[in-house]
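1. sequence and predicted structure are below.
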Amino acid sequence: MRKSFVGLLLLLWVGLVWGQSDPISRLIDDGKYLEAYAAAIKLGTSEGWTQAAKAASFYASYQAKEGERGPWYDRAEDAAQKAIASDKNNPEAYFELARADGRLAQFRGILQSLNLAASVRDNLNKTLQLNPKHAGARVALALWNLELTQKGVGWLYGADGGRIIPLFEEAIKLEPEEIIHKVEYAGALAKLGRVADARKQYEAALALTPKTAADRYDLERAKRELAALK
């Protein structure tokens, strides 16, 4: 209880200094992921651990060198687990755990990766149970279905290729200005052989104005992947 209170005081104090209500989110938006992570873990609250997980995942995805990525996804996983332990009704904590585990599957052995596939599914479903309008969880679940069905192991986990397109469409309807949704949708369409549709989604993403550092990184990715389309 005392730890949570101290964490709240710290958040309020930093907010007063910065003149804003959520300085850690601002750091993340500005691409200062290491600063955001360091500030967030000091809070000791579910929200703080959730922000730390997000900052760690973003650093691993967008800025870390090749050898750093796995350890930073490990930090993201650990922070998300602590966020859930602090508040089992925090949908963003489950989403961040799913994000971290999905990335960690790329760095771990095949058996561990298969176990992580179930974790990703369960945590995304929990996210949607707690927040039915969570667009990011829909995008991640669409990608989960795509990856497992294309690997030929979807039947082991209940993955369904027929859910991929509807989940993306639902996410974009909920958050039509979110750049990453369109970029991920375009990449999925390309993998499904729908090149013309993929091109339209990349172009739609590139027509949007970036609001955060992550948006700018995602637009650079969109440019590269659009140029590589055959």
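-> Sure thing, it's come through. Numbers count the residues shown, from 1 in each chain.
2. can we go C-alpha only for contacts and neighbour counts from here?
-> Will do.
3. this structure: helices as residue ranges?
-> Assigned by DSSP state H, the chain shows helices spanning 2-18, 23-29, 33-41, 46-62, 69-86, 91-104, 110-130, 135-151, 154-157, 164-174, 179-191, 195-206, 213-228.
4. with adjacent residues omitted, what lies nearest to Leu128?
-> His134 (6.1 Å; C-alpha to C-alpha, 6 or more residues apart in numbering).
5. touching, that neighbour and Asn125? I think so.
-> No - counting by C-alpha atoms under 8 Å, Asn125 is not a contact partner of His134; they are 10.4 Å apart.
6. coming back round to it: turn the helices of the chain into CSV, columns for mean neighbour count.
-> Formatted as CSV, the helices of the chain follow (neighbours: other C-alpha atoms under 10 Å):
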stretch, mean neighbour count
helix 2-18, 14
helix 23-29, 20
helix 33-41, 21
helix 46-62, 27
helix 69-86, 23
helix 91-104, 27
helix 110-130, 18
helix 135-151, 22
helix 154-157, 13
helix 164-174, 18
helix 179-191, 23
helix 195-206, 20
helix 213-228, 17
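7. one step back: neighbours around the residue nearest to Leu128, how many?
-> 20 (other C-alpha atoms under 10 Å).
8. tell me the contacts of it?
-> Residues near His134 by C-alpha atoms under 8 Å, 6 or more residues apart in numbering: Thr127, Leu128, Ala171.
9. what sits closest to the first one if chain neighbours are left out?
-> Taking C-alpha to C-alpha, 6+ apart as the measure, Thr127 lies nearest to Pro91, with 4.6 Å between them; neighbours along the chain are not counted.
10. second one coming, line it up with the first:
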Amino acid sequence: MGKWAAFPQLGEFDFGADEVRRNWARLHAGDAEPLPADPAVLQAWALYHRGEFHKAALAGLEAGGAGVTVANKATCIYATYLEKKEKARLELFQEVAQRAEAQAAREPHNAAAWHHRGYALGRYSQAISVAKALAQGLGSKVKESLEKAIRLNPRHADAHVALGAFHAEVIDKVGPLIGGMTYGARKETGLLLFRQALELNPNSAIGLIEYANGLVMLEGEGRMAEATELYERAAALQPLDATQRLDVALAQAELQE
């Protein structure tokens, strides 16, 4: 996996396995992941929530089974927020997409596997440009993966957010006509997905951020005031773990620009 940069606020979230177990519902309101039975997987999640993403990924892969989900999530969050080298970021997203696809093949009813496949391909697409990704046929893979995750786990708020972002990004780049006819992207669907995500997980900083971005992409500058309010709500949240700390910091940084 190479050397990973450290989470900047390491030590701010001092989770142990028991604390993760007690706070599981709050910590996993976004992905609705079931509490793992394997102590090794729970320990990998503790590393993840502390912000020790590299250790979490390694521990998850070593544990196997449900630990692959920890590894995929830790890698996605690290690549999204902390990896500075573009080549390395792309490789990490490709790695997750391939690993999640293999996981989904083994466990076709595992919503997390489909979500991570869609999420990783979506972030990869943003990095290389959405238009280029659509030309490579990645759009359909993102959409189908996230739709499957939601069918398997309707309470997966993060999958709703990612799928809403897909609809918004496609329409923003190619317009509503081509976006709808060619890629199945629709403004109403995207907005509905964002609203559903926040109903499932109201205190999701990333949900608020992506909804704000989606509003402007789908409905224009006239929704900028509402988008700013969503960013302000995200920036004011008290983060529960390292990932949420990164989400809140993103909102705060955007407001300062």
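-> Happy to help now that I have it. None of the values given here were measured: they were computed from a predicted structure.
11. before we move on, the earlier item: which among the contacts of His134 of structure 1 gets closest to Leu27 of structure 1?
-> Thr127 (24.2 Å; C-alpha to C-alpha).
12. what's the match for that closest one in structure 2?
-> Taking TM-score structural alignment, the alignment pairs Thr127 of structure 1 with Ala149 from structure 2.
13. I figured that match was touching Ala157, is that so?
-> No - using C-alpha under 8 Å, Ala149 of structure 2 is not in contact with Ala157, being 10.2 Å away.
14. thinking again about what came up before, wait, isn't the residue nearest to Thr127 of structure 1 in contact with Asn125?
-> No - with contact defined as C-alpha under 8 Å, Pro91 of structure 1 does not count as touching Asn125 (9.8 Å).
15. sorry, back to before: list the contacts of the aligned partner of the residue nearest to Thr127 of structure 1 in structure 2.
-> Aligned by TM-score structural alignment, Pro91 of structure 1 pairs with Ala111 of structure 2. The contact partners of Ala111 of structure 2, by C-alpha under 8 Å, 6+ apart, come to Lys148, Ala149, Ile150, Leu152, Asn153.
16. structure 2: which residue goes with Ser25 of structure 1?
-> So Ser25 of structure 1 corresponds to Trp45, using TM-score structural alignment.
17. what's the distance between that match and Glu221 of structure 2?
-> Trp45 of structure 2 sits 40 Å away from Glu221 of structure 2, taking C-alpha to C-alpha, to the nearest Å as the criterion.
18. repeat that for Ala17 of structure 2.
-> Relative to Glu221 of structure 2, and taking C-alpha to C-alpha, Ala17 of structure 2 is found at 45 Å.
19. over to Leu237 of structure 2?
-> Counting by C-alpha to C-alpha - Leu237 of structure 2 and Glu221 of structure 2 are separated by 25 Å.
20. these two: which is more packed in?
-> Neighbour count, other C-alpha under 10 Å: between Leu237 of structure 2 and Glu221, Leu237 has more, with 17 against 12.
21. Val248 is in contact with that one, correct?
-> Yes - assessed by C-alpha under 8 Å, Leu237 of structure 2 is found in contact with Val248 at 6.8 Å.
22. what residues are shared contacts of the two?
-> Ala205.
23. what's the counterpart of Leu206 of structure 1 in structure 2?
-> Under TM-score structural alignment, Leu206 of structure 1 pairs with Ala235 in structure 2.
24. also Ala76 of structure 1?
-> By TM-score structural alignment, Ala76 of structure 1 lines up with Val96.
25. check contacts around that match.
-> So Val96 of structure 2 contacts Asn72, Thr75, Cys76, His116, Arg117, Ala120 (C-alpha under 8 Å, 6+ apart).
26. give me the most central residue, structure 1.
-> Arg99 (4.7 Å; C-alpha atoms, centre = their mean).
27. which residue in structure 1 aligns with Gln256 of structure 2?
-> Gln256 of structure 2 maps onto Ala227 in structure 1, by TM-score structural alignment.
28. one more: Phe166 of structure 2?
-> Match for Phe166 of structure 2 (TM-score structural alignment): Trp144.
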